[in-house]
Every structure is written in structure tokens, then in C-alpha cells.
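okay, predicted coordinates and the sequence, questions at the end:
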Amino acid sequence: MNTRDWNETLRSLNVGLPDDVERLKAAGYYEEAIARIDAYLAEDWTKTQNSPYSQGLCPHMDVQPENPTPHGVDVLRDAMIAQREIMRRIPAEYTWSKADAIAEMQRRVKDFTPEEFEMLDRENRMDWRFVEGEKRYQNRFASTLIATHADLARRQIDPPAQPDSEKERCRRLHEKMAEQGSASARITLKASVGMSDEAFAAALAKAKAEGRDAVHVRAWLPLPAACLSQSDIELEEFTEEPTVIAPENAPQRTVCWEADLTENRSFGVQYSYRNTAVYTDPFDTPSAPEQPDFDTEEQPSHIVFTPYIKALAAQLTAGITDPMEKAKRIYDYVTLNVRYHYQPSYFIHESLPEHCARDRRGDCGIMSVTFITLCRAAGIPARWQSGLYVTPDEVGCHDWAMFYVAPKGWLYADCSFGASMARRGDETLRQHYFGNLDPDRMVANSVFAAPFTPPMLGFRADPCDNQTGEVEADGVGLYGDETVSSKELVQYIEE
């Protein structure tokens, strides 16, 4: 039975790949690349090392010299194991051919033309990769285009019903926080996670073929964690007795169930908490001459000070000595330059901040980790925070950042909301999300890419974060349509 946490192999992604595998991956020939990796992992270096035997000769040798790396270099093996899983998942994230993508846009947008598609493609407004020799577009390319192009949104053939304006809600909460010093809400949520019926049937069939009559399932759901903004946490109800409830200060707080299932079922929880957003002016107090150095380290494979990241951080902070001003310059860079794009699974990304800073596109999590990485490269403590965005009308996944400047302490930076306000031309609200949030949050995670309690050993669907839950069947991590999850607002009381 597997006892290793395979997610730890992802920390070695920056090591790279053998040249032949790297070229195959870049060209999108994933099946051949995976086959090459399998061959590398199976290689016995004692048999292929420099010797007469490796030349097809069998002369007399007194002593075969001992190879110091009989199974290869450990970090390269880990990199190949992680890359193999990434390449296994990529094709499911990029499924639209060019012809089908154009047809999908014509189905959703009035008078959309192939020429428009070509123009958007040249402008790099769609995420694509080569998959087995063919250019394929990311699954949510159409939703990204419509969400980020006002003209396309106006031309939708079947536009969705518009809820109450998010901008107006943010404006009202900002004014309340500025006038009263804070805003808070008492929120009750219900969540569940489990295997899809199809995935469970396949796992049960495999178990029976191996002489077992049940599937060993472990499931994790995020829980509200104790933090600066969150209090009065109550775990009100579970669908069944949990195996482990992580402490309130766990870096990625979860509830875990472990069961042998002969029939499929989901695991669920209902909880409540109070979230309080305290208003602050980041610049009303001079920064202290001495600043701390915690939370300024690299954290491979994503929070890494590459040459590009170091050069960008240096350019953004050149001539600035005040750490608050440095953080604001980094926030301005992200919110004014990075375009919002729906993303494929974070699992298949190899360097989130590097690609975001170069390509200038990302979603809330990618913007957040880019801000964190640039802050750390500039010597400013910064860390991750995430969970859910909760209003009386919706519940959705969301990520943001925290940064530290003495004597103010920990402050917030929601680059995604800031970028959204920049697109809408609301500078007041863009400025609000440097230093402040709002009470519409459920905080579950405070450390990027942290393990669960207990750790999930199979590859996670999202090794960076946890917002909808994870499932492991017989030691294998599930992802995509192999899992089913839900989030439901039970009660929202603004206080």
C-alpha cells in the first residue's frame, strides 16, 4: 500500500526534464513523452553506466564499479513522476479544436466571425496548447472571452440573468467599513464531496477484480479556520462521524472521513462562523525602520525567485525604501496589467507567478501567488489566504493574499477584485482592496500548497489549494468528473 505523499514530488518541478521528454512535451506529444518517462524511471543505471557491458561487450572484469546513483537522481525522478501526472491530465483540460471553438462562439455570440476568432487568437486572449500534434483551446475559453470582453458579453445570444451588482455591493460595504470601522456577517454554509457514480462503479469493479468487496475511500472538505477575520466557528452537523477534524489553526483546515464503501455516498458538513472585515488605511502610519523577514522565503515549485521575477521586483521597487509603497507598486502592477482568465487546473501549471508575470493573465489564485512571490522577492513578508466568497446571492471559490508591514501588521491584497474594479474604472474600490477585504469570505487556507490533516497521499486534484474538497479511492487521488461536490448557503446575516 502506498505510504508516500505523491504531492511532494511537485516541489521538484523546477528541476526540469530530460531534453527528449521536454521537446515532446512542448510539442504536445504527451503519450510518447509519458512512455519516455516510464522508460527513464525503469532504467537500472548499474546496467547502463559506462562500461564494456553498455557497449555490448562481455569482457572479464575483476570488479564492477559501484554506481553512486543506481536508480537515477532523486529530484529528477520526482520531477518526471510529477510531470507524467501533469501530462496525463493536460488533454482533458484542452479539448476544443479551432473549428469547434469557432462554432461554440457562434452559438453563444451574435454575428461572431472566424475573423474575430483569428484576431483574438493573435492577441493571445485564449489559452491553448498542442495536444498530440493539434492546437487545442482550453475548456473554458468561451466563458473567458465573454467575461472579459464587454462587446462579446453584450452580443450574447442567451445572456444569463444578472444578480444584484457586485460593484454596488462592494461600494456599500466599503462605505460602511470606512464610516463604522468594520463590517461583519454571520454565515452558515453546507458542503459535500464524494465520488461520481461512474467513478465509484469503476473503482468497485477494480476492487472486486483484486478480490476485495469494497472501495477504501478518504474524503476531505475545507472548514473555516481561526484567523484575524474569523471567529465563533461552529461545526453544526456532519453526514456521518468524521475520522479527523483538523485544528482550527491548521494551514489548510479540513474535516476527513475514511470508509470502506460497497455503495456510493457523499460526505458532508454544515458549519457557521462570523467574518469581520476591519477597515484600515495602509498609509496612515509610517512604516517602521526595521522590518521582519518571516514569510519571505521561496517555496518551490511556484513561489520561486526566477531571474525574471527578481528583475521585475527590482524594477517595481527601484528607488523606494518604504515597504508599504513597495507592496502598493506590486499591487498596482498586478491589478493594472494582468487580465482575468479562467484557468485550467492548477495541477498542470508549473510556475504560476512566472507565467502570470510574463503573459499578464490569470485568475484570483494566480494573481494572488504572483503578488506574494513579487513581495517576497522584494523582502516583504507575504502569504496566501483562500476559501470561499459568500454573498446572499452566491457562493464561489476565491483566493487572495496577505502582506506584513510593521507596525501595521498583516494587511490584505485582493488583486482579482482590484483588477475587476480597474476594468470597471472604479479607482476607489481598486484602492480599497489594497489593505482591506470585505466580510463576504470563508477562510479555510492560510498556507499555499500545504498538506491536509491527515495528508492526502494520492495526487490531489488541486495541490495548491482546497476549496471544494478532495477524494482518494484505494490510494488514488481523483479529479475532474470523477468527483462531485456542492456548496450551499444556508444563512447570511449582515451585522
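Ah, there it is.

alpha carbons only for contacts and neighbour counts from here, please
OK.

who are the contact partners of D474?
Counting by Cα atoms under 8 Å, 6 or more residues apart in numbering, D474 makes contact with 215-217.

looking at the residues you listed, which are in strands?
215-217 (DSSP state E).

looking at those residues, which is nearest C356?
Ranked by distance to C356 (Cα to Cα), those are led by V217 at 35.8 Å.

here's the one I want to compare it with:
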Amino acid sequence: MKMNSLRTPLPYDLELLKANGQFDLVNEMIDQRLKKDIPDGLKERLLLEKEVLKEYPKSFIYTKEQAFSLIQSHIKDFTEEEFDTLFKENAFEFIFIQGIMMFKDDIYDNLIKVHSNYRNRSDCKEKEDVILDSTIQKLMDEKEMKVKIHVKVSLKVKDQKEGNRIRVWLPIPVEYAQVEDFKILSMSEKGRVNDESVNHRSVYFECEYKKDMEFYVEYEFVNHMIYEELDPSKVYDDGYSLYLDQREPHYVFTTYLKQLCNQIVKEETNPLLKAKRIYDYITSHVTYSFVPAYMTLPSIPEFAATSLKGDCGIQASLFITLCRIAHIPARWQAGLYAHPNMIGNHDWAQFYVAPYGWLYADCSFGGSAYRNHKDIKREFYFGHLDPYRIPSAREVLQPLVPDKKYMRKDPYDHQTGEAEYIDCPISPEDIDTKQEIIEIKEI
């Protein structure tokens, strides 16, 4: 299914019904329309919309009353006036389902993650990340750091069809950039390992499914990070011309984004300083926020640039698009953030400036540092990165190898794993994935 068809607008009547949450009716009307002689591009868009519509009811589960009660159960003195003020300030994700306003399932978690004043009033006390702060300082002092990361990733399915042939993709690091000495230590069944040229790299399994079967791969590698002070006076144009183009559906140079880029960059001509202005704008103006499924957003960078909020991937997409508009090569990098005390999905960006080559930009970590008044940490995440990353995707919206027949659980990233039976899809709700830290240590 072609994700770039998101750029094709829905017919006006379907858009109005969708906005009111009449999803069943929209599906019925799409089925009728698909029987007609319509343009191929519109057909692709309507088929994709049927998949998009499945996403909304999964995560928008609370009425206003339920959302308020949930927050109040954790923040005892939370008031309806505060709820309404936050709503008007665009702090909550919501849609309409059958004409009823429904709020996202992570409304409370998002509130305390983004707003420290509510976090301090809640029953959740966030601990300061001393390990990360000390690691950054050590990397800045010593200019180089190598960290060995040893993890196990696994996948099981609840939708058990014994005897059916199953296909499974488990992400592994792409061997480039900061990744060195990658080794697979063990795996279930007999998997096929993608070579390092694959953008969404996997171990691929295909076999007859047996009851309670678990697929896993255990691997290790060295994350090698270099810290170098960036000097704008040393920057020059070496003619590098890759990663500058538009790429539908999201890296698109719309009039609004071009205007925003011009407003941010102004008269600056130095590529490093232009990228820094873009980074500074995003980290100071775009607030971190959990968001709906990416496939429900027709333009991820414009969502960030108009809502002025977004998660790590949305902020990375905006940075990449604005850099490309400013004639700075930029690309995606994503996978896992593997810290000694936690592991989870994360996205960030890279940009190219000679003589330094490919540099890093983590706008979400930089924005968090900005909000917590940690200027050194904010500056660090422009051009540099901590060594706690497992990059399993070096571009967004790339095919698996071999390609998946049915719709992917996450067509944008490759972070947790994918599965399907040879003759039918497996619902994302029926796929359990797990990432385990075996050991993370500096070497």
C-alpha cells in the first residue's frame, strides 16, 4: 500500500463525515466508491483510508468526563477549569467518534511528561537521569566513547493459528554510522539476516507456527561516538547533493514550510548555522507530545509546524524537511534508546555539513533540556548524540526484506518487529514484542 497517497485529499463529503467520527459510514461509502470507475490515485487513497480509520478507535477511548476523572485520580486538586484551559492550549489530543469528543488513551501520561507543574502535583515522581548527564559530560571531556550494547528482542502472537505458515521480522542494527562490531549471539528457529544495505534491517523468520512459539534474536554491538567542537568558520561546500529532495508524503516543501524556513534562517548562509537556527527553533517552539498514529497525519512536518507539538519522530521529520528546504542534506535515523536503566522506541535526525560529515540532531532530547533549563545538554544534542542508541532504521517508510504482504504494524519505523501469516494479516493488538537489556557497559 502506497503511503504517499496520503498527499491525495479525501473527497470533501468523506472528510466532513470523518471529522464527525462517522467511521462506519465512511467505510461503507468508500466501498461503494471503489466499485466505480475512479482515478487510480483516488483508489489508492481510499484503500489507505480504510486502514487509517482502523487506528482511531484503538487509542481515542476516553470521553471528556472519563479523561477528567483519570487525571483527577492522580492529581487530587485538579479542576475542571484547569482541564478546559489545557484543552484550549492544545494540550490534549482528541477526535470525534459518532459525534462524541473522545480523548487519547495516554492523556494523563502526556500531561505529566510535558508539564512539570502537573507532574510535581501528581503521584508520579520522575527521577533525574544522572547516568545520561554524566555520560554526556564524560563524552564532551574525553571526546570519544565506546559502549557495548547487548540486548534481546522477541515476538509472540496471541492470534495462534497452529499449522499456518508465519512470517516474522525482528529489527537489528544497521551496520553504519556509530555501529561497530555487530554480532548475532543467538536466535530462535533459523532466521535469515538482512545485509547492511537494507534500510529497515531485520532477521527474517518463516516457518510453520506452533503453539506458544516465541521468535527472538540476541545480539551485541559497539556504539562508537565521537565528540568534536563544531566551528562554523571551517565549514565549506563540498558539493554533496544527496538527501536534499522532497519525498512524499511528508518531506514536502509546502508554501507554509518554506515561509517558516525563511523566517527561521533569515539571511544566514553558513550551513552549520542554518541547521543550528532550525534546531533552536524546534527545541524552543515545538513542545514534546504523544500523538496519534503517524499514518493518520497527512503531513507530519506540517502537523508539527502548525500544532507546535509532536513526539521525537515528528520533531525529527520537521527538522529534516526544514534542513532540506534550506539546502542542508538531512536524513532519518531511528530504532531504540537503550539506556542502562531502560529501553524504548526513539527517532532522531542526521544532517550533513563539510568538513564534519554526518552530524546528529535530537530535537526531542534537546527540547526537554531547554524546558528544564539545561543549556549544555541542549547544545550537546545539536551535532552530537549519546552512545545509548540502536539504529535499526536509516530512512523512514522503507520496505522490509522480504517485503510484507499485508499492512505493517508500523510502516514508518522498524523498532519492535512485524508478523503476519502467509495467508492473512495479524492484528497489531495480537502481536507482543519485548526488548530486554542484557548488558550495557562502557569499554
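On my side now, so go ahead. Everything quoted here is computed from the prediction, not taken from an experiment.

and the ones in strands among the contacts of D474 of structure 1 as a markdown table, adding neighbour count and distance to A33 of structure 1?
A markdown table is the format used below for these (neighbours: other Cα atoms under 10 Å; distance: Cα to Cα, whole Å):
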| residue | neighbour count | distance to A33 of structure 1 |
| --- | --- | --- |
| V215 | 24 | 31 |
| H216 | 19 | 32 |
| V217 | 21 | 31 |
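
turn the contacts of D474 of structure 1 into JSON lines, including distance to A449 of structure 1.
Converted to JSON lines, the contacts of D474 of structure 1 look like this (distance: Cα to Cα, whole Å):
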{"residue": "V215", "distance to A449 of structure 1": "27"}
{"residue": "H216", "distance to A449 of structure 1": "25"}
{"residue": "V217", "distance to A449 of structure 1": "22"}
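
residue in structure 2 matching R274 of structure 1?
Correspondence of R274 of structure 1 to structure 2, assessed by TM-score structural alignment: V222.

just give me the longest helix of structure 2.
Assignment by DSSP state H gives helix 40-59 as the longest helix of structure 2.

now do the same contact list for the residue in structure 1 that Y421 of structure 2 lines up against.
Alignment note (TM-score structural alignment): Y421 of structure 2 maps to A473 of structure 1. Contacts for A473 of structure 1 (Cα under 8 Å, 6+ apart) come out as 203, 215-218.

rerun at 7 Å
Listed by Cα atoms under 7 Å, 6 or more residues apart in numbering, the contact set of A473 of structure 1 reads 215-218.

quick check: of those residues, which lies closest to K190 of structure 1?
For the contacts of A473 of structure 1, the nearest to K190 of structure 1 is R218 (19.2 Å; Cα to Cα).

so the closest one makes contact with G475?
No. If you go by Cα atoms under 7 Å, R218 of structure 1 and G475 don't touch, sitting 8.3 Å apart.

so which of those two has more stuff around it?
R218 (22 against 18; other Cα atoms under 10 Å).

residue in structure 2 matching that one?
Using TM-score structural alignment, R218 of structure 1 pairs with R167 in structure 2.

do you know how far the residue nearest to that match when sequence neighbours are not counted is from S241 of structure 2?
In this structure, R167 of structure 2 finds its nearest non-sequential neighbour in E206, 4.5 Å apart by Cα to Cα, 6 or more residues apart in numbering. Per Cα to Cα, to the nearest Å, E206 of structure 2 is found 39 Å from S241 of structure 2.

one more: H327 of structure 2?
Distance from H327 of structure 2 to S241 of structure 2, by Cα to Cα: 9 Å.

in the stretch 101-250 of structure 1, which spans are strands?
Using DSSP state E, counting those that start in this stretch, the strands of the stretch 101-250 of structure 1 run over residues 128-131, 134-138, 182-195, 215-222, 230-238, 244-245.

mean deviation of the third one from structure 2?
Average distance between strand 182-195 of structure 1 and its aligned residues in structure 2, after superposition and using mean Cα distance after the TM-score superposition for structure 1, equals 0.9 Å.

could you do the fifth one as well?
When structure 2 is superposed, strand 230-238 of structure 1 averages 0.5 Å from its matched positions, counting by mean Cα distance after the TM-score superposition for structure 1.

for the second one, same thing?
In the superposition with structure 2, the aligned residues lie an average of 0.7 Å away from strand 134-138 of structure 1, counting by mean Cα distance after the TM-score superposition for structure 1.

that strand maps to which residues in structure 2?
Taking TM-score structural alignment, strand 134-138 of structure 1 hits residues 100-104 over in structure 2.

let me know the secondary structure of the residue nearest in space to the middle of structure 2.
Structure 2 has G313 as the residue nearest its centroid, 3.5 Å off, counting by Cα atoms, centre = their mean. Secondary structure, DSSP: H, G, I helix; E, B strand; the rest coil: G313 of structure 2 is helix.
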